[in-house]
Each structure stands twice: as C-alpha cells, then as structure tokens.
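**Q** Model the following, please.
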Amino acid sequence: MTLSPDIITVGVPDVAAARAFYASAFATTADNDRDTALDLHGSGRLALQQIDELAAACGAEPATSGFRGCVLSSIVQRPAEVRALLAAATAGGATVVKPARKEFFGEFAAVHRAPDGALWKLAAASKKDTGPVPAVPRPIETAVFLGVARPKASKVFYEALGMAADHDYGDKFVDFAVSAGACRLGLLPRRALAGDAGVDGQGEGFSALALTHTAGSREEVDTLLAEADSAGGRVTAPAVPTDGGGYVGRFTDPDGHHWRVTARV
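**A** Next up, the predicted model:
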C-alpha cells in the first residue's frame, strides 16, 4: 500500500475553456470527448472540474483569495522547452508571473498563472540546450508542490501512507519518490513556496485542488483512509460505492490539502 498522486484535479470556472487551454499548452488530448482528464504524456493526469462542484465534493466552501497554497510544475529536458511551453501557455491566455530565466541556484525556470488561476512552474532538468529540441515539448515529470506548516511533520504523515522520501532537506523541502505514471509530490513551507513562485504568500480559502490516488482494491481504499486518520489527517468522506461501479473516499492531510482515494469494485 503506497499513496501516489495519480491524478491532479483542478477546480476551474469553465471546464470546456480550461480543457482547451491545457490541451493546447501541453499538446495533449483527453481519452475521449467526454473525458476531461488529460494524459500529461505519461507523467500523471490532469482532471478539470467545476470549482463549486469540486469544493462541494471536498466539503469546502468554493471561495478563494490570494495564494492557494499549491503550485503545479511541469519539468522538461531543456531550457528551450521551458520557453516553448511558456509561449504556448501565454498564447492560450496564461499570465507570466516569472519570465523564463536562470535562477539564483542555476535552475532554469518560469512561472505562469493559467486562465483558471492555477500557478504553474515550468523547469528544465538540464541547464543547457544540448541535443535537438523537440517541436512539441513533452514533460518528463509533473509535480505538485504543497505549502505546509512544517515539511518534516508532513513527511511523517505521508510516510505513514507508504510514500518514501526522495529528497529531504528538513523543514526547507521534502519530496517523494515517483511511481510510474504518477506525479511527484513535494512539500515546502507555504511562504517559501509562494516566494519560489514569485507571488505574495497571503491567501485563504479553498485551494481549488484535489489529488487522486487510484487504489488496487476496495480494501486498500479503506486501509489508506484509516492510515490517514490515525496519522493526523481527517477523513472528510468515508468510502462508499458509486453509481459508476467505483468505491471512493476522501481525506485531508494535516495541512488541509485534499485527497481522493478510489478503486473499481
């Protein structure tokens, strides 16, 4: 039993518009015309849901203001691909928060705010444009970074749910090993996360974000919910069967970030 962020769900004001933006920005498509989940080239999936519906499912009020306490990230191979992704995003209506450039510690990155309000950091795995640059940049990894009170304490919580730390810098930064086809999860102090994204750290209300783990069985769903509860999280919706043949429950981590755990019955 290992928790993994298989799907990132973003609450948006207009699902059709958001779907068109992300499909264009990441040069990807949904599985079918009715599916709003986009395959991020094997580095996880991005789902889109009306923000008030997502808030209701999470047991939260939909109102939000300022920094939401989370940053999404797309990691590509080269700096030129960061520039290309940023250009595609801005052409689709995104706003540049930090232009593409080499950061203080040598990272080449950019940050934009999508039309739905989500912050995206685009980063290059290498510092130089070595080798040919693909016409359509594809992320080698997708990450979600959560702002927390203390990364060390949050690390203990996620380890109780089976996750293994990959990089551990104490209360500065922690991230976890990536499962195949899933997204990376990272933890930073909320103010530091906002600073890295280039925005003011003040904000309150719903994060407009939920992470989904797809479990292998109904029993695994129940186990993960029980572990989350005993480790300091809160079960916000006990697991129940759904009309579509699924089995779904929800919890929040100690900092209030929302998770959905699901399995086919």
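**Q** use CA for all of it now, contacts and neighbours both
**A** Will do.
**Q** Contacts for stretch 109-118, please.
**A** Under the criterion Cα atoms under 8 Å, 6 or more residues apart in numbering, residues 10-14, 18, 71-72, 79, 82-83, 86, 89-90, 93-103, 119-124, 197-198 lie in contact with stretch 109-118.
**Q** Show only the entries of those residues found in helices.
**A** Judged by DSSP state H, helices contain the following of the contacts of stretch 109-118: 18, 79, 82, 83, 86, 89, 90, 197.
**Q** Neighbour-wise, which one of these leads?
**A** Highest neighbour count within those: residue 82, with 28 neighbours (other Cα atoms under 10 Å).
**Q** so who does it touch?
**A** Taking Cα under 8 Å, 6+ apart as the test, what residue 82 contacts is 76, 100, 108, 109, 110, 122, 123, 124.
**Q** The last one against residue 78, yeah?
**A** Yes. Residue 124 is in contact with residue 78 according to Cα atoms under 8 Å; the separation is 5.0 Å.
**Q** just checking, what packs against the strand or helix carrying residue 251?
**A** Here residue 251 sits within strand 246-252, counting by DSSP states H and E. Packing partners of strand 246-252 (3 or more Cα pairs under 8 Å, 6 or more residues apart in numbering; DSSP states H and E): helix 218-230, strand 234-241, strand 258-264.
**Q** what comes into contact with the last one?
**A** Contact with strand 258-264 is made by 58, 209-218, 221, 224-225, 245-253, as judged by Cα under 8 Å, 6+ apart.
**Q** repeat for the longest one
**A** With Cα under 8 Å, 6+ apart as the contact definition, helix 218-230 has outside contacts at 1, 3, 157, 160-161, 215, 234-235, 238-239, 247-251, 253, 261-265.
**Q** contacting residues for the nearest residue to residue 206 once chain neighbours are set aside?
**A** What sits nearest to residue 206 in space, not counting adjacent residues and going by Cα to Cα, 6 or more residues apart in numbering, is residue 64, at 5.1 Å. With contact set as Cα under 8 Å, 6+ apart, residue 64 has these partners: 203, 204, 205, 206, 207, 208.
**Q** let's see this one next to it:
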Amino acid sequence: MTSIEHVTVEVTDPAIAERFYAALGLGTRVCVRASDAPTTGFRGFTLSLVVSQPSTVTGLVDTALDAGATTLKPAEKSLWGFGGVIRSPDGTIVTIASSSKKDTGPATTQIDDVVLQLGVAHVAASKRFYVDHGLAATKSYGRRFVEFGGSGPISMALLKRRALAKAAGVSADGTGSHRIVVGSDAGPFTDPDGFVWQSPSR
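**A** So this is what the prediction gives:
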C-alpha cells in the first residue's frame, strides 16, 4: 500500500526549524532543508497533530510556543473536540487537536497521528488523481473532504483551499512555492495544485 514516510519543509533557517520540530517529537516525520523559494501568504497546507486528550494538546502547544511558534488560534473546546493552531518559526501552520473534550488519564506528549492536510482547488479531481497514484481513500465527503490512509507514519487529507485556511484562522490568499515536499513511494510527481512528491529517501 502506498505510504507517506515523511514531509520535507523548505525553510530559510534549518537550524531553528530542526529544533522546533524536534521539540514536538517530529524529527523522523518532518525533515527540513534550506530554501529561499519565494512564497507569500497561505502556503496551501497544514500539518495536523492528532492526540488523545486536551492536556496533551495544551502541553504540545506550550512546547511549540516555547520553541518559537506563534498562536493563530488558542487551544480551546470546540464542536469537534479540543484544539489549537500555531504557526511555526518557518511559517508552517500546525494544528494540534483531540476529538476528546475531557482528559481520561495523565498528560502525555504522545502524538497518535500526523495528518498532512492539502488545500486544493477541486477536491473530487484531486481525489481521482491521488487514487490513480496508489493512495487509498478511507473517508470521502463529496467535494468537501477526502482522507487517505496508508501504512506509513503520515496520513493525508484534502480540503478546499478556502476551507482549510478558514479552519487554520488565516486568509486563503497566497502565492509562490508551497515550500513542502512529500516523501512517498507514490512519487515522483507534481499534483494539480503544485504539491511536489518525491521518493522517500532523505
């Protein structure tokens, strides 16, 4: 089964970015490399860290802020659970969330799932593209949302670009490089929205 082994974020200062992702425990799933590719505004994707309970959300948000992140949405209860959104020092938007609204055990730092969320122009067309490239769609809600499963450490979801930006608390406007490369045995290719996929070698 096609899997996503890691994502590589292109950054202006690799040392700062490496410290940030290591602080969150993402060192093997998120790689960094230097780039000065021009980009402005929303880069069209977010990383979502799925955890078991609110105290884990709060702890990871605090860790992210201590490592140089800024708050886009404070961690709080919502209709869907408990979560917050931060922007990393390199500009990547990271959501940290739990479907639970109440703690059921001691606080931990365990991340249960890392989801790469791509904001796309046409969800149905992008779904067909990715299915044709070997990814398995496990959930699909028409033209609004698609989730892909796999055996790797990162899963993926597709949303309309504007909907993803709204969920992150930012404007959908943005141009230039996405500044992310997906490491997967599905690659190499560039998808219809300009996201680059390569073989999972680092």
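**Q** Tell me how they score on TM after superposing.
**A** Here the TM-score for the pair of chains, by TM-score structural alignment, normalised by the length of structure 2, is 0.94; 202 aligned residues with a Cα RMSD of 1.7 Å.
**Q** coming back round to it: is it possible to export the ones in helices among the contacts of stretch 109-118 of structure 1 to CSV including distance to residue 128 of structure 1?
**A** Below are those laid out as CSV (distance: Cα to Cα, whole Å):
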residue, distance to residue 128 of structure 1
18, 32
79, 6
82, 11
83, 13
86, 17
89, 22
90, 23
197, 22
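**Q** circling back: what is the most widely separated pair among the contacts of residue 82 of structure 1?
**A** 76 and 100 (12.9 Å; Cα to Cα).
**Q** Report the buried members of the contacts of residue 82 of structure 1.
**A** Buried by 16 or more other Cα atoms under 10 Å: 76, 100, 108, 109, 110, 122, 123, 124, out of the contacts of residue 82 of structure 1.
**Q** ok, so of the residues you listed, who is nearest residue 133 of structure 1?
**A** Nearest to residue 133 of structure 1 among these is residue 76, at 10.6 Å by Cα to Cα.
**Q** Could you find the counterpart of that closest one in structure 2?
**A** Taking TM-score structural alignment, the alignment pairs residue 76 of structure 1 with residue 51 from structure 2.
**Q** you'd agree residue 147 of structure 1 is up against residue 70?
**A** Yes. Residue 147 of structure 1 is within contact range of residue 70, at 5.8 Å (criterion: Cα under 8 Å).
**Q** what do the two both touch?
**A** Counting by Cα under 8 Å, 6+ apart, the shared contacts of residue 147 of structure 1 and residue 70 are residue 193.
**Q** can you tell me the helix or strand for the residue most central in space within structure 1?
**A** For structure 1, residue 144 is the residue whose C-alpha lies nearest the centre (Cα atoms, centre = their mean; 3.4 Å). Element membership of residue 144 of structure 1, judged by DSSP H and E, is strand 141-148.
**Q** Mind listing residues that contact whatever helix or strand comes next after that strand?
**A** Downstream of strand 141-148 of structure 1, the next assigned helix or strand under DSSP H and E is helix 151-160. Helix 151-160 of structure 1 has contacts (Cα under 8 Å, 6+ apart) with 3, 148, 165, 170-174, 187-189, 227-228, 231-233, 253-255.
**Q** Kindly supply the PyMOL command isolating those of those that are buried.
**A** A single PyMOL command selects the buried members of those (16+ other Cα under 10 Å):
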select buried, resi 3+148+165+171+173+174+187+188+189+227+228+231+232+233+253+254+255
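**Q** picking up where we left off before, could you identify the buried members of the contacts of residue 64 of structure 1?
**A** Buried among the contacts of residue 64 of structure 1 by 16+ other Cα under 10 Å: 206, 207, 208.
**Q** Return the member of those nearest to residue 132 of structure 1.
**A** Nearest to residue 132 of structure 1 among these is residue 208, at 37.1 Å by Cα to Cα.
**Q** Now check structure 2 for the residue matching the closest one.
**A** Applying TM-score structural alignment, one finds that residue 208 of structure 1 aligns to residue 179 in structure 2.
**Q** The closest residue to its match other than its chain neighbours: neighbour count?
**A** Closest residue to residue 179 of structure 2 apart from its sequence neighbours, by Cα to Cα, 6+ apart: residue 10 at 4.9 Å. Residue 10 of structure 2 is flanked by 23 other residues according to other Cα under 10 Å.
**Q** And residue 10 of structure 2, how far from residue 181 of structure 2?
**A** To residue 181 of structure 2, residue 10 of structure 2 is 8 Å away according to Cα to Cα, to the nearest Å.
**Q** Residue 32 of structure 2 matches what in structure 1?
**A** Under TM-score structural alignment, residue 32 of structure 2 pairs with residue 48 in structure 1.
**Q** Would you check that residue 96 of structure 1 makes contact with residue 87?
**A** No. Between residue 96 of structure 1 and residue 87 there is no contact under Cα under 8 Å: 9.5 Å.
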